[in-house]
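> show me the folded form of this:
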Amino acid sequence: MSIEIKVPSLGESETEATLIAWLKKEGDAVAVDDVLAEIESDKITMEITALDAGVLKSVLKKVDDIVEPGEVIGVIDESVQIEKSDVKAATAEEVSEEVVQPVVEKIKPTVVVETTLTDEEDDSNSEAVVISRPEPPVSSQRVEERVPMTRLRKRIAERLKSAQNTAAMLTTFNEVNLQAVMDLRTRYGARFQEKHGVKLGFMSFFVRAVSQAISQYPALNAYIEAEDIVYHNYVDVGIAVSTDKGLVVPVLRDAHLMGLAEIEKGIADLAGKARDGGLTPHDLKGGTFSITNGGIYGSMLSTPILNPPQSGILGMHNIQKRTMVENDAVVIRPMMYLALSYDHRLIDGADAVRFLVAVKEALEYPAGLTLNL
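Now for the predicted structure:
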């Protein structure tokens, strides 16, 4: 019996994708859940897995072909039963034949999840994966290389340029003293991880602070559609994730209903999917406000670009110990610059400044985040 290999649903508003790789070739043994091929849409790279075991009978679409949801790209012959031991043996043979190939070809694309801050006391930074690229060869020759843009990169370029052309973007800045947050993490971090099974990072505090500030300034959680303003009574926070193929923004839904532990678990789940290439179109759909963290790269200050159609995005940066004045005394404090980019068509400058101050105060006095004040 022949089983058709079909392109899965790509999500709302996406009607086509590019077949970027076949991981099996005709005649190869296929086990259930084996990855057969990879496709790339405007928003995400997806794996197509086998729903039945057998042998890959035929490949109907070639690499770089445009495919549509539901389209048949290959056929598995289910009548040829493959034992698990045979699949393992075949895999071992493939590995032995390809030992001479560079190891990097066998590694999945790495990602950097922009949810971890860099500072001397933050051990959670060990979870971030830094993208490593080979050094270019040293040569006296002057060479240019022309490489076609991927669908994902094209889409990123279109959306970012659209944001600049459509929204009246403006950015306001402030700085936040993170000493209180650090003290909480130092004092309760071990107990928090023991009870909830996840580390108490920084991002959960920022998500909670944003959610509370939005309750006071709902325009930051709205967007303009034609001549209407669309408000949300929920907060779905997009958290920027950088991959070697481009930027994606998976969404943490109903963040306003979550405590610190739930937020950390949600972020860990999205980070795991991004790291394993398991993000789905649903994970990227929607979002009412975004947070991006350039601090993991050492960025001191930036002006983040809106993620359309959203009207607000918070930019986090690296933590630096600086001398500050408190109660007429000079002290050293871990400080971070915050940047809020917003759509000035919808949000007045005064409200944007007040929103950022509300985020700052929530982080400097984090008891209010746990007391839901």
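> going forward, measure contacts and count neighbours with C-alpha atoms only.
Will do.
> check what contacts stretch 1-17 and list those residues.
Stretch 1-17 has contacts (CA atoms under 8 Å, 6 or more residues apart in numbering) with 39-42, 48, 50, 52, 66-79, 151, 281-282, 285.
> one more time with 7 Å
39-41, 66-79, 281-282 (CA atoms under 7 Å, 6 or more residues apart in numbering).
> how far does it sit from its chain's centre?
What separates the centre of stretch 1-17 from the centre of its chain is 23 Å, taken as CA atoms, centre = their mean, to the nearest Å.
> equivalent analysis for stretch 244-258, please.
6 Å.
> how long is it from one end to the other?
When the termini of stretch 244-258 are compared using CA to CA, to the nearest Å, they are 31 Å apart.
> quick revisit: among the contacts of stretch 1-17, which are located in strands?
Per DSSP state E, strands hold the following members of the contacts of stretch 1-17: I39, E40, I66, V67, V72, I73, G74, V75, I76, D77.
> before we go on, could you also do this sequence so I can check it against the first one:
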Amino acid sequence: MSETNTSIQIVMPKLAESVVTATVAKWLKQPGDFVEEYEPICEMITDKVTAELPSTATGTLKEILVEEGDTVEVGTVLCMLVDEAAGSTPAVADSSKQDVQSSTSTATTKSDVASVTTKQDSAMKKRYSPAVRKLADEHDIDLSLVTGTGMGGRVTRKDVKQYIASGASSASIPRRREEIIQAAPEAMASPTVEPTQVQSVVQSPTEHHGEVIDGQYEVPIHPIRRIIAERMKQSVTEIPHAWTMVEVDVTNLVQLRSKHKQTFLEKEGVPLSYLAFVMKALVQATKKYPMLNATWSEESIKVNKDVHISLAVGTDDTVSVPVVKHADRKNIAGLSHDIYELTMKARSNKLSPSDVQGGTITLNNTGSFGAIMSQPIITYPQAANVTFESIVKRPVVIDDMIAIRHMVNVCLSLDHRILDGVICGKFLQEIKHQLESYDVNTNIF
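Coordinates of the predicted model:
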């Protein structure tokens, strides 16, 4: 941020080490609006995440210099603010002008201004600055329970601190858990959450746009979809993909989860996900066969010591890939917490750049929408993408007898520059062994 006279420049910051450009997805403020420091001013899309950009100063938005959909480099001036000390906001100025008009006109205008102000305040009350969100997350606080004293009723850091000091935050934890318990459908406790409606900035491909010509209509390519297309093209162009699969009997795992899922939800406040068990098995297999946790460079193959699992979270229109950091240091309960929290952040468009960086291997779950076999594209520049499919009951032969068991396919897309069939076969067999070794006595903590 730089200041000239009373004007303040809001520039495109460096959101992450590897991010040099970003696209303005949506302006949350318009010229004439008052903006507080740290208040979200626009939504930015990078190749890693969509995030709200907070204002670095307090003032009135004077001019927007970058249009929605434009891609800019770090350091580009996005908009101009006017220091609040330089004059009153347009709303105050309009109010003073109306004082010299007739009483009827004044009453009408004030009513209109009040109506608009009320609508703006209502819309902004649920927008929280990154600093407020971070503080609330640290203390497990439901921000909807905090009374805001900021502009338009917004919650400030001071409000959160006062809420913590009052002791009310401890009472909000069981309430939030109760809400999760009542609202969590079966899909929440399955491998991952069912896809929900995508964030409003992404147009649905089924939404009608423009005139139908020759039986077709056009859907504009949103920046998120363009970035996904570029990344997928890069992956399949540079990485020679290969694919393999194993079939796993998870009957004991189904029984284990059924035994603990309700008490776990009541105690921990998050669903006990199948995906946590799969992630634990993936970690064990990766430790045994670390080449699956590697990346290719022209000079060497770089093997990652730590296991950071990229978790593919999809909606109807887009995919986010938040990362469970240090998955190799966590138990099943801890992994369930991370999976739930990252999934909810992804679906509510609250992922930060740090949430999506550093992944070393990807875990994908197509079982949430009933798929039984898939061949995913590898997350560049990783070496492998493991996919957990839908658990289905099937007749299988055990000791020359037919039995009904819960079966699942685990698929693997691999970089054939780094990996070959033998090591990948052993890797999948280790995942199979880990998943089939679960029983009702397995400790999840």
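> TM-score of the superposed pair?
In this superposition the chains share a TM-score of 0.82, using TM-score structural alignment, normalised by the length of the first structure; 347 aligned residues with a CA RMSD of 3.3 Å.
> where along the stretch 301-445 of the second structure do the helices fall?
Ranges of helices in the stretch 301-445 of the second structure, per DSSP state H, counting those that start in this stretch, are 332-347, 421-436.
> output those in CSV, with distance to V193 of the second structure and mean neighbour count appended to each entry.
Formatted as CSV, the helices of the stretch 301-445 of the second structure follow (distance: least, CA to CA, whole Å; neighbours: other CA atoms under 10 Å):
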stretch, distance to V193 of the second structure, mean neighbour count
helix 332-347, 7, 20
helix 421-436, 21, 18
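> want to throw those into TSV with distance to K161 of the second structure?
Putting these into TSV (distance: least, CA to CA, whole Å) gives the following:
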stretch	distance to K161 of the second structure
helix 332-347	23
helix 421-436	44
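> helix or strand: which one has M182 of the first structure?
Under the criterion of DSSP states H and E, M182 of the first structure resides in helix 179-196.
> the following helix or strand past that helix aligns to what range in the second structure?
Downstream of helix 179-196 of the first structure, the next assigned helix or strand under DSSP H and E is helix 203-216. Mapped onto the second structure using TM-score structural alignment, helix 203-216 of the first structure covers residues 275-288.
> with the first structure superposed, average distance for that stretch?
Stretch 275-288 of the second structure differs from its equivalent in the first structure by a mean of 0.6 Å after superposition (mean CA distance after the TM-score superposition for the first structure).
> so which residue is dead centre in the first structure?
V241 (2.8 Å; CA atoms, centre = their mean).
> ok so, going back, centre of the chain to the helix holding M182 of the first structure, how far?
In terms of CA atoms, centre = their mean, the centre of helix 179-196 of the first structure is found 25 Å from the chain centre.
> next, the buried residues of it.
Q179, A180, V181, M182, R185, G189, F192 (16 or more other CA atoms under 10 Å).
> trace the second one over to the second structure, please.
Here A180 of the first structure is matched to N252 in the second structure, going by TM-score structural alignment.
> that older thread, excluding its backbone neighbours, what's nearest whatever residue of the second structure lines up with the residue nearest to the centre of the first structure?
Using TM-score structural alignment as the criterion, V241 of the first structure maps onto V313 of the second structure. In space, and not counting its chain neighbours, V313 of the second structure is closest to S320: 5.2 Å by CA to CA, 6 or more residues apart in numbering.
> which of the ones in strands among the contacts of stretch 1-17 of the first structure has the most neighbours?
I76 (26 neighbours; other CA atoms under 10 Å).
> so that one touches G54, yeah?
Yes. With contacts counted by CA atoms under 7 Å, I76 of the first structure reaches G54, the gap being 6.1 Å.
> what's the counterpart of I423 of the second structure in the first structure?
That one, I423 of the second structure, aligns with D351 by TM-score structural alignment.
> residues contacting the residue nearest to the centre of the first structure?
By CA under 7 Å, 6+ apart, the neighbours of V241 of the first structure are V112, V113, E114, L247, V248, V249.
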